[in-house]
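1. Quick check, what structure comes out for this input:
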Amino acid sequence: MVSGHSNVRGAWRTQDRSWIGWRFVGPFMAVFALVFLAPIAYSIYLSLFRTRLIGGTVFVGAGNYLDVLRDPQFWSAFTRVAVFLVVQVPIMLFLALLIALAIDSGRLYGSAFFRIAVFLPYAVPAVVATLMWGFMYGTRFGLIGNINQALGVSLPDPLSPGLILASIGNIVTWEYVGYNMLILYSALRVVSPSLYEAAALDGAGQLRIIWAIKLPALRGALSIATIFSIIGSFQLFNEPSILKALAPNSITTYFTPNLYAYSLSFAGQRFDYSATVAIVMGVITMVIAYLVQLRGTRKAV
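-> Take a look at the predicted model:
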């Protein structure tokens, strides 16, 4: 009888231990399903229907997706953020790389203060940063206007249709250079000092050390920073949304895909089509980020 009771207790203990892991991850999984999986599932559900003035809501299957692929406003917004990505992301990552290398070199005077100063803009909320830069861009009330008045010149309007994308790129670069710098600098800090010592004994200079040791060590970190930057570029929303009030002639309701989806949903009450735009952009972003990650992995191998 004692042996039988022991076996039962042992079975219960084994079963109880098997649930210990789920007890730890259970709260996270519940929140993850509630705030991430459920909205995606609901968006997919909305994208399969269309609300009409006559006939109400009807099931259209892939009809909304076909409309998005034929929508010139969507492709105009997508092309704009693609150009933004191709131009702004390399500039931002190049600046972050230069700063990270400068700080890691140990030759930069006041490197601790400089590191904090470069990272500080990332701590500024995007809304505050955009309002601040929007004020400086102003030709009537801001810094550009004050310079024009003080010097008697006529500087180009940063909020004009031809310069608005570059102005937004400047804001985003100012915000995220420090963030990417920290990723790259952290990767440099884990490089073994013995590699630098061996290179110095072989007579390698700083440029040779950077090219042969530091840049290969940064390959993974650069890949991660690039993926994050691609995702952020395709999600561009805060900056154009806030600047729209200051430059209504330069920023349309379909300036970026996210702004287009927002306008469709909250101004046009087209929730089904807005959800479709969001899903299409999510798939495009996922595919491009995966291809970049795959290319980075192959180079590392």
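2. all contacts plus neighbour counts: C-alpha atoms, from now on.
-> OK.
3. Now residue 241: which helix or strand?
-> Per DSSP states H and E: residue 241 is located in helix 238-243.
4. From residue 50, how far off is the residue nearest in space to the middle of the chain?
-> For the chain, the residue sitting closest to the mean C-alpha position, by CA atoms, centre = their mean, is residue 232 at 2.0 Å. Applying CA to CA, to the nearest Å, the value for residue 232 to residue 50 is 29 Å.
5. Could I get the full set of helices for the stretch 151-300 of the chain?
-> In the stretch 151-300 of the chain, the segments counted as helices under DSSP state H, counting those that start in this stretch are 164-189, 193-201, 206-209, 215-217, 219-234, 238-243, 257-266, 271-300.
6. longest helix anywhere in this protein?
-> Of all the elements of type helix in the chain, the one with the most residues (DSSP state H) is helix 72-104.
7. Name the next helix or strand downstream of that helix, please.
-> Per DSSP H and E, the helix or strand that comes after helix 72-104 is helix 111-123.
8. which parts of that next one are buried?
-> Neighbour counts over helix 111-123 (16 or more other CA atoms under 10 Å) mark 111, 115, 118-122 as buried.
9. circling back: among the helices of the stretch 151-300 of the chain, which comes closest to residue 45?
-> helix 271-300 (8.5 Å; CA to CA).
10. if we can go back for a sec, would CSV of the helices of the stretch 151-300 of the chain with distance to residue 15 be doable?
-> CSV is the format used below for the helices of the stretch 151-300 of the chain (distance: least, CA to CA, whole Å):
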stretch, distance to residue 15
helix 164-189, 42
helix 193-201, 49
helix 206-209, 55
helix 215-217, 45
helix 219-234, 40
helix 238-243, 50
helix 257-266, 48
helix 271-300, 39
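11. Among those, which comes closest to residue 82?
-> Among the helices of the stretch 151-300 of the chain, the nearest to residue 82 by CA to CA is helix 219-234 (7.6 Å).
12. Show me what the closest one is packed against.
-> For helix 219-234, the contact count by 3 or more CA pairs under 8 Å, 6 or more residues apart in numbering; DSSP states H and E identifies helix 72-104, helix 164-189, helix 271-300 as packing neighbours.
13. now the angle between helix 271-300 and that helix, please.
-> Put simply, helix 219-234 runs at 160 degrees to helix 271-300, going by axes from the mean of the first three to the mean of the last three CA atoms, to 10 degrees.
14. Can you get me the centre-to-centre distance for helix 219-234 and its chain?
-> Relative to the centre of its chain, helix 219-234 is centred 8 Å away, using CA atoms, centre = their mean, to the nearest Å.
15. in that helix, what's buried?
-> When burial is assessed from 16+ other CA under 10 Å, helix 219-234 yields the following buried residues: 219-227, 229-231, 233-234.
16. compare with the first, here's sequence two:
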Amino acid sequence: MATATTPSGTGVPVRSIRSRRSLAPYGFLAPAVVLFAAFLAAPILYALYLSFRKAEVKGLGLGSAGRTETWAGLGNYTRALSDPEFLASVGRVALYGLVLVPVMMALALVLALLLDSGRTRVGGFARTSIFLPYAVPAVVASLLWGFLYLPRVSPLVDVLEAVGLPAPDLLSPDLVIFAVANIALWGGVGFNMIVLYTALRSVPGDVYEAARLDGASDVQIAWRIKVPIVAPSLVMTFIFSMIATLQVFAEPTTLRPLSNSISSTWTPLMKVYRDAFVRNDVYSAAATSVVIALVMLVLSFGFLKLVGNRAFDQEK
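-> Here you go, the predicted structure:
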């Protein structure tokens, strides 16, 4: 019986070539799947496992039998959801998000519209200048702004006093949340602006020319044409900003040595860090982490369900 060959006559069975081609995509995906499983899926599953466990100490807790791990059920979740420190941190982050996200999205949209209008002669320089703070690590940015916030060393205080204006104490309990939000605003506007600006640049110029021929002004074009077009990008950047808000950690942690207004549980993630690495209670920290992840999931999908369908329908 003759062996089925390829048209080139190499003598390799066609069935073997087809099987190799069918396995090739999985070979390319294998490294990504392994990395995902090892560094993302496995830690998540382990944290979920720890959230249902607890440590029981017998006697002085010395030796291998002095500390055992047992089943805790929902006890860790009950403690996390009833912890006043955790609830207070959630309230602070909610206020932080209400201050930060709308202002950041509004500034990013306005800057993207201004750059897309073509009225700026230094568009490339402006885009780079606005985006550059995003490339600065959060810890470095917090140190820079912390230097500007300290009344004794800040040059801004000297400038305000020179013109006869009082210098506010931005690290006081009443203003520290705005000080932290300002750092995130400084670094986040550029990223969101680039995303929205890229979406605007993908629109054919004929659409704007037709609107101008119909007598539409630049403001009308921006509000009635450009904003609806970038609605999917607005939804995406809003969800990213909301997730980043719930995960705020580096900025308040870096500013904490500079101010007594920031406690070790100022945000939910700071509480997780304290429980895990200061109190050595990884079980409570795991349960709190799972709660935070579930809240992010619910808020993200809830917002996407609420406004996503309308925004993406306009794109069709």
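17. mean distance, the helix holding residue 241 of structure 1 to its aligned residues in structure 2?
-> On superposition with structure 2, the average gap between helix 238-243 of structure 1 and its aligned counterparts reaches 0.3 Å (mean CA distance after the TM-score superposition for structure 1).
18. Just give me the match in structure 2 for the residue nearest to the centre of structure 1.
-> Alignment note: residue 232 of structure 1 maps to residue 244 in structure 2; criterion TM-score structural alignment.
19. Buried deepest among the helices and strands packed on helix 219-234 of structure 1, which one?
-> For these, average neighbour numbers computed from mean count of other CA atoms under 10 Å are highest in helix 164-189, which has a mean of 21.
20. packing partners for that one?
-> The contact analysis (3+ CA pairs under 8 Å, 6+ apart) places helix 164-189 of structure 1 against helix 72-104, helix 111-123, helix 126-137, helix 219-234, helix 238-243.
21. ok, how many other residues are close to whatever residue of structure 1 lines up with residue 228 of structure 2?
-> Taking TM-score structural alignment as the criterion, the aligned counterpart of residue 228 of structure 2 in structure 1 is residue 216. Each residue near residue 216 of structure 1 was counted by other CA atoms under 10 Å, and the total is 14.
22. and of the helices and strands packed on helix 164-189 of structure 1, who's closest to residue 205 of structure 1?
-> Closest of these to residue 205 of structure 1 is helix 72-104, at 14.3 Å (criterion: CA to CA).
23. Which stretch of structure 2 lines up against the closest one?
-> Mapping helix 72-104 of structure 1 onto structure 2 (TM-score structural alignment) gives residues 84-116.
24. ok so, going back, tell me which other helices or strands the helix holding residue 241 of structure 1 touches.
-> Other helices and strands packing on helix 238-243 of structure 1, by 3+ CA pairs under 8 Å, 6+ apart, are helix 126-137, helix 164-189.
25. Where does residue 56 of structure 2 fall, secondary structure wise?
-> Using DSSP H and E, the element containing residue 56 of structure 2 is strand 53-57.
26. buried sites along that strand?
-> Of the residues in strand 53-57 of structure 2, those buried under the neighbour-count criterion (16+ other CA under 10 Å) are 53-54.
27. That strand: average distance to aligned residues in structure 1?
-> Strand 53-57 of structure 2 differs from its equivalent in structure 1 by a mean of 1.8 Å after superposition (mean CA distance after the TM-score superposition for structure 1).
28. Pull up the aligned stretch in structure 1 for that strand.
-> Under the criterion TM-score structural alignment, strand 53-57 of structure 2 matches residues 49-53.
29. what do you get for stretch 279-295 of structure 2?
-> On the basis of TM-score structural alignment, stretch 279-295 of structure 2 is assigned to residues 268-284 in structure 1.
30. what's the neighbour count on whatever residue of structure 2 lines up with residue 162 of structure 1?
-> Structural alignment (TM-score structural alignment) places residue 162 of structure 1 against residue 174 in structure 2. Counted with other CA under 10 Å, residues neighbouring residue 174 of structure 2 total 11.
31. Residue 174 of structure 2: what's it in contact with?
-> Residue 174 of structure 2 makes contact with no residue, according to CA atoms under 8 Å, 6 or more residues apart in numbering.
32. Return the residue of structure 1 aligned against residue 38 of structure 2.
-> Looking across to structure 1 (by TM-score structural alignment), residue 38 of structure 2 lines up with residue 34.
33. right, I mislabeled it, should have said residue 28 of structure 2
-> Correspondence of residue 28 of structure 2 to structure 1, assessed by TM-score structural alignment: residue 24.
34. Redo the buried residues of helix 111-123 of structure 1 as CSV? Include distance to residue 93 of structure 1.
-> Listed next are these as CSV, based on distance: CA to CA, whole Å:
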residue, distance to residue 93 of structure 1
111, 19
115, 16
118, 13
119, 14
120, 17
121, 16
122, 14
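35. Now for these: which two are most distant?
-> For the buried residues of helix 111-123 of structure 1, with distances taken as CA to CA, the pair at the greatest spread is 111 and 122 (17.8 Å).
36. for the helices and strands packed on helix 164-189 of structure 1, which one sits closest to residue 149 of structure 1?
-> For those, distance to residue 149 of structure 1 was read as CA to CA. The smallest value, 13.9 Å, belongs to helix 126-137.
37. tell me which residues in the closest one are buried?
-> Residues of helix 126-137 of structure 1 classed as buried: 126, 129-130, 133-137 (neighbour count, 16+ other CA under 10 Å).
38. Quick one: average offset of that helix versus structure 2, please.
-> Here helix 126-137 of structure 1 is compared with structure 2 after superposition; its mean distance to the aligned residues, by mean CA distance after the TM-score superposition for structure 1, is 0.4 Å.
39. packing partners for that helix?
-> Counting contacts by 3+ CA pairs under 8 Å, 6+ apart, the secondary-structure elements packed against helix 126-137 of structure 1 are helix 143-151, helix 164-189, helix 238-243.
40. which residues in structure 2 does that helix align to?
-> Using TM-score structural alignment, the partner range for helix 126-137 of structure 1 is residues 138-149.
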